[in-house]
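Asker: Sharing a sequence plus its predicted fold:
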Amino acid sequence: MSFLAALALFGAQEAPAPDRSQDMAWQSQQMLALAKLNGADGWHSTPEGLRWRRVKGDGTGKHPTVADTVTLHYAGTFIDGTKFDSSYDRGEPATFPLGMLIKGWQVAVPLMGVGDTFEVAIPADLGYGFKGKGPIPGGATLLFKIELLGVPAAG
């Protein structure tokens, strides 16, 4: 099971990240990373505060709902480029019930059609919050490349 699924479904088993809740400079960096994407090349914002852009595809494939299970490839990094999880590195896509994942994915993935690849920037309140979870520090802005491969039929 992937790190993302483990965090979403079972909670973190890894050592906790440092507490950054009182580190105002670090928190400011997280917010600045999001602000820089406003109006940047191809980037869009949702009412919830998620930033996204389509890097592949045309949005015409089947769009999942939060109630669907999805199959996808993804890579997750912090704003400094440090990778914390990647299905690409494992060499196999992941399949998740979308409704069990962080709110940012529940907002982003339904915007995608099968075959699309998005880059998304997820603010802390749509990610792991201000307490964090496992190696994800509280207040962290999360960057993902997500490639939607399929929406398997319920069965």
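Answerer: Great, that's in hand. Numbers count the residues shown, from 1 in each chain.

Asker: C-alpha only now, for contacts and for neighbours.
Answerer: OK.

Asker: And for stretch 96-114, what's in contact with it?
Answerer: Residues outside stretch 96-114 that contact it (C-alpha atoms under 8 Å, 6 or more residues apart in numbering): 4-5, 8-9, 50, 52, 57-71, 118, 120, 122-123, 126-128, 148-151.

Asker: In strands, which of those fall?
Answerer: Judged by DSSP state E, the subset of those located in strands is 52, 69, 70, 71, 118, 120, 122, 148, 149, 150.

Asker: wait, which of those residues is closest to residue 32?
Answerer: Checking the ones in strands among the contacts of stretch 96-114 against residue 32 with C-alpha to C-alpha, the nearest one is residue 122 at 12.6 Å.

Asker: Now the buried members of the contacts of stretch 96-114.
Answerer: By neighbour count, with 16 or more other C-alpha atoms under 10 Å, these hold 4-5, 8, 50, 52, 57, 63-66, 68-71, 118, 120, 122-123, 126-128, 148-151 as buried.

Asker: Second structure follows, compare the two:
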Amino acid sequence: MKLRTSAAAAALALAAALTLTACADDSGDGATPSASASSSPATEMPEPTKEDVAALESVKVEGDAGKEPKLSFKAPLEVSVPTSRVLDEGDGAEVAEGAQVTIDSVAYLGTDGTAQGSTWQQKAPMSFILGDANYGVLTEPLKGQKVGARLLVANPVQGQDGTTATMVNLVEITDTQKIPTRAEGEAVEPAEGLPTVTLDDAGKPSVEIPEGYEAPKELVTQTLIKGDGAKVTEDQTVTAQYTGWTLDGEQFDSSWDRGAPSSFSLQQVVAGWTQGLAGQTVGSQVLLVIPPDLAYGAQEGHELQKETLVFVVDILDAK
């Protein structure tokens, strides 16, 4: 996944160190959430070995809570499976699966002990839904912890060249809150001739493409539900439920099917997402019809390179 700024690249590197698979993706300039999302819910993590636990216990942490710490250890440090260790118990609200959690984190490469990224330096804490498959490695370690807790999390990360290295992260929980599971607001009558969206009882959308519908040459943005929250800006990270289809009605991605909303920066998605969601309000549901040049058109060999994409997005939060 090629990003647009060095700050965004650092943020993504840090996020990748905390994902379930942490596999690199060099698919182009920007991506829809499908570029890094698993199509199925997170699976149960394997148990760490005694050697994994001992490796993480060897990490020395210097620095007080609330500030960026310094990690030191004898390199190379390796674990075979995701491994965690609680450093400090928190005394704030308890973190529950399905709630939004906000963390600060710093990452070090186990191979040589070099720092790889820090939300403290970026002044940009990471927020996501606990249980989101994109952050599956954090689900069990953070569940039941309280705000203020600090944990070490080590994770084997596979690079683009097929080699695997361990990333060592210190994670500090700074906030948690419940957010809606679907868009809530005033229904908006869509323009005629657009794909028809139907919601099931839980709010999961399905779409019907009208017969003879012609692929638009420009981005189509249609608000379906108008939320009463703050306006989203293009520099924010949004938490959303979404489903994506090609213009023949074939679904290729859905956060609903993964069992949890996803969080992503509007600086790390295709231009159609950035342009279509910026200016919308939190709580809204938005239909996007994105032509290839605002999606994957420039990404040679991408399976969706020539496709016009249809999305229904429920904007649940923005930070």
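Answerer: Cool, got the structure. The shown structure was predicted, so the numbers you read here are calculated from the model rather than taken from an experiment.

Asker: Give me the TM-score for these two chains.
Answerer: With the length set by TM-score structural alignment, normalised by the length of structure 1, the two chains reach a TM-score of 0.66; 117 aligned residues with a C-alpha RMSD of 2.8 Å.

Asker: before we move on, the earlier item: for the ones in strands among the contacts of stretch 96-114 of structure 1, please prepare a markdown table with the additional fields distance to residue 30 of structure 1.
Answerer: Putting those into a markdown table (distance: C-alpha to C-alpha, whole Å) gives the following:
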| residue | distance to residue 30 of structure 1 |
| --- | --- |
| 52 | 16 |
| 69 | 30 |
| 70 | 28 |
| 71 | 29 |
| 118 | 20 |
| 120 | 14 |
| 122 | 10 |
| 148 | 26 |
| 149 | 30 |
| 150 | 31 |
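
Asker: which residues of structure 2 fall in helices?
Answerer: 6-16, 50-57, 119-122, 136-142, 255-258, 271-277 (DSSP state H).

Asker: Now residue 187 of structure 2. Nearest residue, chain neighbours left out?
Answerer: residue 225 (4.4 Å; C-alpha to C-alpha, 6 or more residues apart in numbering).

Asker: what residue of structure 1 takes the place of the one you found?
Answerer: Counting by TM-score structural alignment, residue 225 of structure 2 lines up with residue 56 in structure 1.

Asker: For its match, list the residues it contacts.
Answerer: 115, 116, 117, 118.

Asker: And for whichever residue in structure 2 pairs up with the first one, the neighbour number?
Answerer: When structure 2 is aligned by TM-score structural alignment, the residue opposite residue 115 of structure 1 is residue 283. The burial count assigned to residue 283 of structure 2 is 26, neighbours taken as other C-alpha atoms under 10 Å.

Asker: With residue 196 of structure 2 instead?
Answerer: Using other C-alpha under 10 Å, residue 196 of structure 2 has 14 other residues around it.

Asker: so how far is residue 283 of structure 2 from it?
Answerer: Noted for residue 196 of structure 2: a distance of 20 Å to residue 283 of structure 2, by C-alpha to C-alpha, to the nearest Å.

Asker: now swap in residue 270 of structure 2 and tell me
Answerer: 21 Å.

Asker: ok, now residue 318 of structure 2?
Answerer: With distances taken as C-alpha to C-alpha, residue 318 of structure 2 is found 10 Å from residue 283 of structure 2.

Asker: for residue 264 of structure 2, same thing?
Answerer: 16 Å.

Asker: Same question for residue 51 of structure 2.
Answerer: 46 Å.

Asker: swap in residue 234 of structure 2?
Answerer: Remark: distance between residue 234 of structure 2 and residue 283 of structure 2 (C-alpha to C-alpha) = 16 Å.

Asker: Please enumerate the strands of the stretch 151-300 of structure 2.
Answerer: 164-177, 186-187, 196-199, 205-208, 220-226, 237-246, 251-254, 262-265, 285-290 (DSSP state E, counting those that start in this stretch).

Asker: Structure 1: matching residues for the first one?
Answerer: Spelled out, it's strand 164-177 of structure 2. Residues of structure 1 matching strand 164-177 of structure 2: none, counting by TM-score structural alignment.

Asker: any idea of the angle that strand forms with helix 6-16?
Answerer: 100 degrees (axes from the mean of the first three to the mean of the last three C-alpha atoms, to 10 degrees).

Asker: what helices or strands is strand 164-177 of structure 2 leaning on?
Answerer: On a contact count with 3 or more C-alpha pairs under 8 Å, 6 or more residues apart in numbering; DSSP states H and E, strand 164-177 of structure 2 meets strand 100-109, strand 150-158.

Asker: tell me which residues in that strand are buried?
Answerer: Those would be 164-176, for strand 164-177 of structure 2 by 16+ other C-alpha under 10 Å.

Asker: what's the angle between that strand and strand 150-158?
Answerer: Put simply, strand 164-177 of structure 2 runs at 140 degrees to strand 150-158, going by the same axes, to 10 degrees.

Asker: got a list of what residue 141 of structure 1 touches?
Answerer: Residue 141 of structure 1 makes contacts with 30, 31, 33, 34, 78, 79, 121, 122, 123, 124, 127, as judged by C-alpha under 8 Å, 6+ apart.

Asker: what about stretch 130-148 of structure 1, start to end distance?
Answerer: Terminal residues of stretch 130-148 of structure 1 are spaced 28 Å apart (C-alpha to C-alpha).

Asker: Now do the buried residues in it.
Answerer: So for stretch 130-148 of structure 1, counting by 16+ other C-alpha under 10 Å, buried means 130-134, 136-148.
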